[in-house]
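A.B. asks: Fold the following for me, if possible:
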Amino acid sequence: MQAIDVVEEFRGLTWEGPFAPDTIARAGDALEAGKVLFFPDLAFRLRPEEAGFLDDKVSDHSRKNVSFDPLTGQIGATTLAGVEEKKLAAMLDRFGRQARSLLVGLIPAYDIGLERARTSFRPVEIAGRPTSPRHDDRRLHVDAFPSRPMRGKRILRVFSNIAPGDTLRHWEVGEPFADFAKKFLPRLRHPLPGAAWFMERIGLTKGRRSPYDFLMLGLHDQGKLDHTYQREAPRVKLAFPPGSTWIVYTDQVLHAAMSGRFALEQTFHLPNDRLLHPERSPLRVLERLAGRELV
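C.D. replies: Predicted structure coming up:
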């Protein structure tokens, strides 16, 4: 697998369109085909009063990310308070709004249905961080949410490296989703009857899991816990320099974040029927492999 197979590069773009028709066509096709859209010269600019946030002490280390909820305006897992906390929240909100502008400029069809979820700031170095294999983002995985059933909605993320100096953010990207799913789908156990109802009833999930959610969580866990797969699976190594931005469907692209700090990330959710090519989605791939509807 060569890097050309997993990266689609765009230069000279801004956070807001309009963009050229050929750029729009190339971005939408590449993104939904499972590529990483890479913008090597698209930087998120910090304001002078925000430079002090490039310090891992802004995190309280209770979680791997400092998070901002755009629905409530609340920020969590930070040591900051008062005016400084509000400044950090404003910075994360600005990044989230710019990320949405970039997405709908590149893929106008996403404007209707695109849901902005949490914005994250990741100030802590990845390499060397102690964690269990299931929660280790240095292992190849696809994203799935244990407590929030997606029921076929996509997980789309915009990242930007805002680290000072020359601190790279290193990733690895794995094989196509369909190839990964074919390996692990036969290993997954069917949930017990009534499991989805029970987990919703006692508050373990915010909504009821669909068969799709059970399969995606199973793929996430089994892939991470298979030490042989993690050692031998095909992968491409990527390095994102400071001042660069990248976009990827993390529920489709096997990825591992290996090292780096001071990254911003904005998560979006998108209904499957708003895709340009819904047949390429994890939902449709798994339905074809399972031979049944999953939502």
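A.B. asks: all contacts plus neighbour counts: C-alpha atoms, from now on.
C.D. replies: Noted.
A.B. asks: okay, now residue 7: neighbour count?
C.D. replies: 20 (other Cα atoms under 10 Å).
A.B. asks: Over to residue 5?
C.D. replies: 14.
A.B. asks: Just list the residues touching it, thanks.
C.D. replies: residue 35 (Cα atoms under 8 Å, 6 or more residues apart in numbering).
A.B. asks: this one as well, want them side by side:
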Amino acid sequence: MEMTTETRVDIVREFPDTTWADDGPTRSVEAVLEDGLVLSFPQLPFVLSEAERKFLDERWADGRAKNISLRWPGGELRGAAGEAGDLAALKAMVTRYAELSEAFALRLFPHYRGTLRRGNTSFRPAQVAGRETSWRKDDTRLHIDAFPSNPMHGTRLLRVFCNVNPHGQPREWRVGEPFPAHARRYLASITRPLPGSAWLMHAMGITKRRRTEYDHVMLQLHDQAKADLAFQRDAPQARVDFAPGTTWVVYSDQVLHAAMGGQHMLEQTFYLDVEQLQRPETSPLRTLERLLNRPLR
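C.D. replies: As a prediction, this is how the structure comes out:
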């Protein structure tokens, strides 16, 4: 997608860490993350063993899902195909990433200790560029993360990514305008949900739990941005290339992002309630409530 706007977004901050362990230099950077910045660690690779390197191949995905994932707390492996021994080794690799990511996050964000919850861990062996999908699922378009079937009720989405590409290919991202500016752009066109619609969607199994007005607004922000080709082309944005061996951390429900290219990445999701943030007022929930001058329940 050709961009006609000048780059006016500068939200990536680099840190010198070379270890996932607790003796690394960076810690207590909650404020940087909660301000809607991306924390990048260009010298922090997730090192695969020689035996694990064979998993850097799309053939290990079963073709029904774009990602191979571990579902916690049970650690069930989904989306993978192969012999039992290979799948056990693949699961062990992804589990190791989950454990390293969690220890790393708790070093970076000690304020979250005891409240940060581990979500799914995913291994993404597929090439991003050229994937055919609907506009709503097209993650090459700038968006914030929001899920039609999984209402978040304001819970934060903290993600730890690592590019494990063995051929020097970066993970190509675009990042966009701050969340408050993005919300102002579309809020006037977002109507309230129909009375009873949240109950009906839950009763019919469309959503896993009741969709709040917050979830309704976030989905509309997600969809309207992806459908707005002028916005995708002309809005303030910047390209960011995360080289192999780079780890980066972001609140993906707050930072506008788009994955434009790359192959072979690991990702760990964490959940955090708004009240457990160091500064809850920076959250999308509190931001939207201020802009709308009402609670979003």
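A.B. asks: TM-score for this pair?
C.D. replies: Here the TM-score for the pair of chains, by TM-score structural alignment, normalised by the length of structure 1, is 0.95; 291 aligned residues with a Cα RMSD of 1.3 Å.
A.B. asks: Structure 1: helices as residue ranges?
C.D. replies: 21-32, 82-106, 177-184, 195-201, 211-225, 227-232, 282-290 (DSSP state H).
A.B. asks: distance of the aligned partner of residue 188 of structure 2 in structure 1 from residue 222 of structure 1?
C.D. replies: Matched to structure 1 by TM-score structural alignment, residue 188 of structure 2 sits across from residue 186. Distance of residue 186 of structure 1 to residue 222 of structure 1, computed by Cα to Cα, to the nearest Å: 11 Å.
A.B. asks: Between the two, which has more neighbouring residues?
C.D. replies: residue 222 (18 against 10).
A.B. asks: can you pull the contacts of the counterpart of that one in structure 2?
C.D. replies: Aligned counterpart of residue 222 of structure 1 in structure 2: residue 224 (TM-score structural alignment). Each residue near residue 224 of structure 2 by Cα under 8 Å, 6+ apart is listed here: residue 186.
A.B. asks: just the helices of structure 1: most buried one?
C.D. replies: Highest mean neighbour count of these: helix 211-225, a mean of 21 (counted as mean count of other Cα atoms under 10 Å).
A.B. asks: check the fit of that helix onto structure 2 and give the mean distance.
C.D. replies: Once the two are superposed, helix 211-225 of structure 1 sits an average of 0.7 Å from its aligned residues in structure 2 (mean Cα distance after the TM-score superposition for structure 1).
A.B. asks: Need the helices of structure 1 in TSV (columns: distance to residue 171 of structure 1).
C.D. replies: Formatted as TSV, the helices of structure 1 follow (distance: least, Cα to Cα, whole Å):
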stretch	distance to residue 171 of structure 1
helix 21-32	17
helix 82-106	20
helix 177-184	17
helix 195-201	34
helix 211-225	15
helix 227-232	14
helix 282-290	21
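A.B. asks: Figure out which of these is closest to residue 56 of structure 1.
C.D. replies: Closest to residue 56 of structure 1 of the helices of structure 1 is helix 82-106 (Cα to Cα; 13.2 Å).
A.B. asks: now the closest one: which residue numbers in structure 2?
C.D. replies: Counting by TM-score structural alignment, helix 82-106 of structure 1 sits on residues 84-108 of structure 2.
A.B. asks: Contacts for that stretch, please.
C.D. replies: So stretch 84-108 of structure 2 is contacted by 20-22, 26-30, 46, 48, 52, 55, 70, 77, 80-81, 112-113, 118, 121-123, 160, 266, 268 (Cα under 8 Å, 6+ apart).
A.B. asks: Return the distance of stretch 238-252 of structure 1 from the chain's centre.
C.D. replies: 9 Å (Cα atoms, centre = their mean, to the nearest Å).
A.B. asks: what stretch of structure 2 does that stretch fall on?
C.D. replies: Using TM-score structural alignment, stretch 238-252 of structure 1 pairs with 240-254 in structure 2.
A.B. asks: just stretch 266-278 of structure 1 next, same as before
C.D. replies: So stretch 266-278 of structure 1 is aligned with residues 268-280, judged by TM-score structural alignment.
A.B. asks: Residue 205 of structure 2 matches what in structure 1?
C.D. replies: Looks like residue 205 of structure 2 aligns to residue 203 there (TM-score structural alignment).
A.B. asks: Same question for residue 67 of structure 2.
C.D. replies: By TM-score structural alignment, residue 67 of structure 2 lines up with residue 65.
A.B. asks: From the centre of structure 2 outward, give me the first residue you hit.
C.D. replies: residue 252 (4.1 Å; Cα atoms, centre = their mean).
A.B. asks: how near is that one to residue 188 of structure 2?
C.D. replies: Residue 252 of structure 2 is 23 Å from residue 188 of structure 2, by Cα to Cα.
A.B. asks: and the nearest residue to residue 262 of structure 1 once chain neighbours are set aside, what does it touch?
C.D. replies: Take residue 262 of structure 1 and drop its neighbours on the chain: the residue closest to it by Cα to Cα, 6 or more residues apart in numbering is residue 123, 4.1 Å away. By Cα under 8 Å, 6+ apart, the contact list for residue 123 of structure 1 reads 54-56, 58-59, 65-66, 261-263.
A.B. asks: Many thanks, have a good one.
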